[in-house]
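In: Structure of the sequence below:
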Amino acid sequence: MTDGTDRPNSPQPGPANASGSGTGSGGYGYPSAPGAGAPGAAGGYGYPQAPAAGGYGFPQPGQPNPYQQEPYGQPDPYGQPEPPFQQEPEPLPGPAFTPAPQPDWQAMAERSDAGRRTKRRLIVIGVAVAACAVAAATTLWFMTGSGGDDPKPGPVAEGSQSPSPSSSEPAWDDPHTVPGQANLLRDRTGSTNIALGPQAEQGAGTKRGEIRFKDNADSYAQGAGQAVDTTKSFSVSARVYTSAKSGTRIAVSQGDGVSYSFELGHDSVNGKNAWVFRVQSGTDGAEATTSQVASDGLKTASAWAMLTGTYDATAKTIKLYVDGKQAGEVPVAGGIWAAPGPIQLGRARQHSIWAGQWAGAMDNVRVWDSALTAAQVGAVKGGKSEVKPTHSWLIS
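Out: Predicted structure coming up:
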């Protein structure tokens, strides 16, 4: 700022000329004119001195400049010549790469598949051979049984149930049952079929069907009606097997009232086990009106036997045959009572209750309306009978 008055102006003096002229050494602040003085003389202010020969930082005349690079190929100032540049030779090509041969994967796969197919065929053949061996052993077991001529019945599972009458399951051997009803034994020569009870079963044998019983109240079979007229001559036969060693065991009987008309089976007689054929001549089944014929000294338990009982209405006698041979004969006073009710398998009616439950198996059940002779009974045992039964079940 100013206070509005002009400050005194003191002009600077111009440059002085040392020589009194406009050239020569510069005045204050100005350098000497170039070219003043002799060449090589020190320059004025701001101008460098002329380079003196051999001054600091400049090479001497005739000496090499250490800051100047020598051209490539010139001798090394230290005495080691620089080798000329040589291009490295390209490597020679090596042997051509040959890949390893590859296996024939398709052929290997085909051989592997063929091996697996052969192995499977061998396994199937082995299983088939084993199954045939088992079947053959099973057949042999059924055929040989306990070492005798006839097979034992197969095992019966406890508590198993037979199919209901309406079952559509086919029997193992259709000739022995009614088609579509595996628990209904078909009458082969008549029209009286026999229904199995809940605990009775049809089993499979090697040459025949069997019916099996388990020694209880539900193990029985009952016919659709009577099989024989007991007021006339008749014969009844069955092939039986029992596991019971004592007691009353009835294979075939007829009647469901107060008492049976006849019964064929096993019992203890005079303290000994025996095959028996009994008939009733009274209406109340009393012992006094019972007629019985029994075998003597024959094996009864765990052995198959063909039992045949005959009644001759003219002679009023009954006979018992075991395996085709007569075991005994007794008279019947007054004839046999015609008890009401159908044929029964595996039980008998005694004093208005069911008794004598069978324990074991049976087959080849037949009834004739005549009293067979000894020769005819022997033919039945040998399977050569020419007398046709009126009814028959489970015939081999």
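
In: from here on, contacts and neighbour counts on C-alpha atoms
Out: Fine.

In: now stretch 358-366, how far from the centre of its chain.
Out: With C-alpha atoms, centre = their mean, to the nearest Å as the basis, stretch 358-366 stands 37 Å off its chain's centre.

In: what's in contact with it?
Out: If you take C-alpha atoms under 8 Å, 6 or more residues apart in numbering as the criterion, stretch 358-366 is touched by 153, 208-216, 219-220, 236-244, 249-251, 346-347, 389-396.

In: What about those, which are in strands?
Out: 209-214, 236-242, 249-251, 391-393 (DSSP state E).

In: Would you mark the buried spots in stretch 243-250?
Out: Going by neighbour count (16 or more other C-alpha atoms under 10 Å), the buried part of stretch 243-250 is A244, K245, S246, T248, R249, I250.

In: How about the last one: what's its closest non-neighbour residue?
Out: Read that as I250. Nearest non-adjacent residue to I250, counting by C-alpha to C-alpha, 6 or more residues apart in numbering: G265, 4.4 Å away.

In: Let's compare: structure for the following, please.
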Amino acid sequence: MTDGTDRPNSPQPGPASGGYGYPQPGQSNPYQPAPALQPAQQPGQGFGPPPADETFPPPVPDAFGSASTPDWQAMADATEASRRKRKRLTIGIAALAVVLVAGGASWFVLGGPDGKNDPPPAASSGSPSGSGNPSQSPDKTPEDDSPTVPGEPNLLRDRSGKMGIALGPGASLGELAKRTEVRFKGTADSYAQGAEAAVDVTKSFTVSTRAYNVAETGSRMAVSQGDGVSYSFELGFEVVNGKKAWVFRVQTGDKGQAATAQQVVVDTVDTTRQWALLTGTYDAEKKTIALWVDDKQAGQAQVSGIWAGPGPLQLGRARHHGIWSAAWDGPLDHIRIFDQALGQEQITGLKNNKTGKTKPTHSWLI
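Out: Predicted coordinates:
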């Protein structure tokens, strides 16, 4: 085992902000002098050429120019009628705009953009690495599919039991298009803790999670149980004999010594920056532990039993020699606990998010 000290991690810079746009060419000059009024235009009509639907009397022939007087009253009446027509049209457009704006505001208040009244998203048949989300039944409410306990945004909801998992100050939830994941930063305050022990280690069990590991060195545990002098079990990543490996380890003695720990290790697969389904099983009858990566068994080991140390389920850390260590760096989701040791067919179903009749006793973020 390593000494459990955390390695520093470097936060990634955030995305650069975008710039501002610029005015487009071809805009009119608001300070350009207006053309002079034409004789046929009255004050208040505006500047520029007359509207397309407005006509003027034909010019009077020169031969009769001195003998005829323009009908100024008729021209004024026509101009006033055109002005009233344009005014009614303007008022109508303004009223329509008010109605549209009011309707849009009502939609916004009633929950359009914030999603409160949006239709539920379509059920997903799969998510990265072949794990999908359960279908939503017509009788379900949005709270039924919430990853957290209603009114408790930092408490993961148990989809199969009644045990919530509280997020530590350095852990956070990541909302993606079709799923939610819990994210850890590889620091001492980045963890999540259950209300109690989720696994009875004196009996057969299976613990499983989808894991994305960012760390290249150190000991990094995705799931463990115990808060005394030592863990009872831990599942995650570790450098073993100079090689990066997935590991499932159990403690058989109550002192937390390396000599009383038993483990299964696989160092022949990629362990960083890609999703993997990690599953550890314990068969209490055969007294064997096994580690599965995706749906392939990496190996198994004989044990005398597992020490039932005190303390609840942990995400993102493990208890080593009376201190917290092995801080996980990366996201986790699809966390499940079973009260039996799953076999090949069941774990293949687990990888495809189809557990069939085998129901977990606890599950989070599925």
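
In: about what we covered before: pull out the buried members of the ones in strands among the contacts of stretch 358-366 of the first structure.
Out: Here, 16+ other C-alpha under 10 Å leaves 209-214, 236-242, 249-251, 391-393 buried among these.

In: Stretch 248-259 of the second structure maps to which residues in the first structure?
Out: With TM-score structural alignment applied, stretch 248-259 of the second structure matches the range 277-288 in the first structure.

In: what number of residues lie near Q297 of the second structure?
Out: Residues within reach of Q297 of the second structure, counting by other C-alpha atoms under 10 Å, total 16.

In: how about it, what's its partner in the first structure?
Out: Checking TM-score structural alignment: Q297 of the second structure goes with Q326.

In: From G170 of the second structure, how far out is the corresponding residue of the second structure for A361 of the first structure?
Out: Correspondence of A361 of the first structure to the second structure, assessed by TM-score structural alignment: P331. Using C-alpha to C-alpha, to the nearest Å, P331 of the second structure is found at 12 Å from G170 of the second structure.

In: Mind listing the shared neighbours of these two?
Out: The contact sets of P331 of the second structure and G170 overlap at F184 (C-alpha under 8 Å, 6+ apart).

In: Compare those two (neighbour count), which wins?
Out: Between P331 of the second structure and G170, counted using other C-alpha under 10 Å, the more crowded position is P331 (23 against 15).

In: Show me the residue at the heart of the second structure, geometrically.
Out: The residue lying closest to the centre of the second structure (C-alpha atoms, centre = their mean) is E175, at 1.0 Å.

In: tell me the contacts of it?
Out: Counting by C-alpha under 8 Å, 6+ apart, E175 of the second structure makes contact with E181.

In: Can you find the partner of it in the first structure?
Out: Looks like E175 of the second structure aligns to A204 there (TM-score structural alignment).

In: do you know how far its match is from G145 of the first structure?
Out: Distance from A204 of the first structure to G145 of the first structure, by C-alpha to C-alpha: 14 Å.

In: To which residue of the second structure is K381 of the first structure aligned?
Out: In the second structure, K381 of the first structure lands on K351 (TM-score structural alignment).

In: next one: I343 of the first structure
Out: So, by TM-score structural alignment, I343 of the first structure is matched to L313.

In: Which residue is the nearest non-sequential neighbour of that match?
Out: Nearest non-adjacent residue to L313 of the second structure, counting by C-alpha to C-alpha, 6+ apart: Q225, 4.3 Å away.

In: right, and that neighbour touches A197 too?
Out: Yes. The criterion here is C-alpha atoms under 8 Å, and Q225 of the second structure meets it with A197 at 6.8 Å.

In: intersection of neighbour lists for the two?
Out: By C-alpha under 8 Å, 6+ apart, the residues touching both Q225 of the second structure and A197 are G311, P312, L313.

In: ranking those residues by neighbours, who comes first?
Out: Highest count within the shared contacts of Q225 and A197 of the second structure by other C-alpha under 10 Å belongs to L313, 24 neighbours.

In: can you tell me how far it sits from I347 of the second structure?
Out: Applying C-alpha to C-alpha to L313 of the second structure and I347 of the second structure gives a distance of 21 Å.

In: what do you get for T217 of the second structure?
Out: 28 Å.

In: again, but for S82 of the second structure
Out: Separation of S82 of the second structure from I347 of the second structure (C-alpha to C-alpha) stands at 80 Å.

In: more neighbours, these two?
Out: Neighbour count, other C-alpha under 10 Å: between S82 of the second structure and I347, I347 has more, with 24 against 15.

In: Quick check: next helix or strand after the helix ranked longest in the second structure?
Out: For the second structure, the helix that runs over the most residues, judged by DSSP state H, is helix 72-109. Helices and strands here follow DSSP states H and E; after helix 72-109 of the second structure, the next one along the chain is strand 148-149.

In: rewinding a little: of Q225 and A197 of the second structure, who's got more company?
Out: The neighbour comparison of Q225 of the second structure against A197 (other C-alpha under 10 Å) goes to Q225, with 30 against 19.

In: Next one: the aligned partner of the more buried one in the first structure from A130 of the first structure, what distance?
Out: Q225 of the second structure maps onto Q254 of the first structure when the alignment is built from TM-score structural alignment. Distance check for Q254 of the first structure against A130 of the first structure: by C-alpha to C-alpha, it reads 47 Å.

In: circling back: residues near the match of K381 of the first structure, how many?
Out: 24.

In: hang on, it packs against S131?
Out: Yes. With contact defined as C-alpha under 8 Å, K351 of the second structure counts as touching S131 (6.3 Å).

In: Report the contact partners of the residue nearest to M143 of the first structure when sequence neighbours are not counted.
Out: With C-alpha to C-alpha, 6+ apart as the criterion, M143 of the first structure has its nearest non-adjacent residue at 4.6 Å, and that residue is P151. Neighbouring residues of P151 of the first structure by C-alpha under 8 Å, 6+ apart: W141, F142, M143, T144, G145, W304.

In: at 6 Å what do you get?
Out: F142, M143, T144, G145 (C-alpha atoms under 6 Å, 6 or more residues apart in numbering).

In: got it, and F234 of the first structure?
Out: T310, Y311, W368, D369, S370, A371 are the contacts of F234 of the first structure under C-alpha under 6 Å, 6+ apart.

In: That one -> the second structure?
Out: In the second structure, F234 of the first structure lands on F205 (TM-score structural alignment).

In: Thanks again, I'm all set now.
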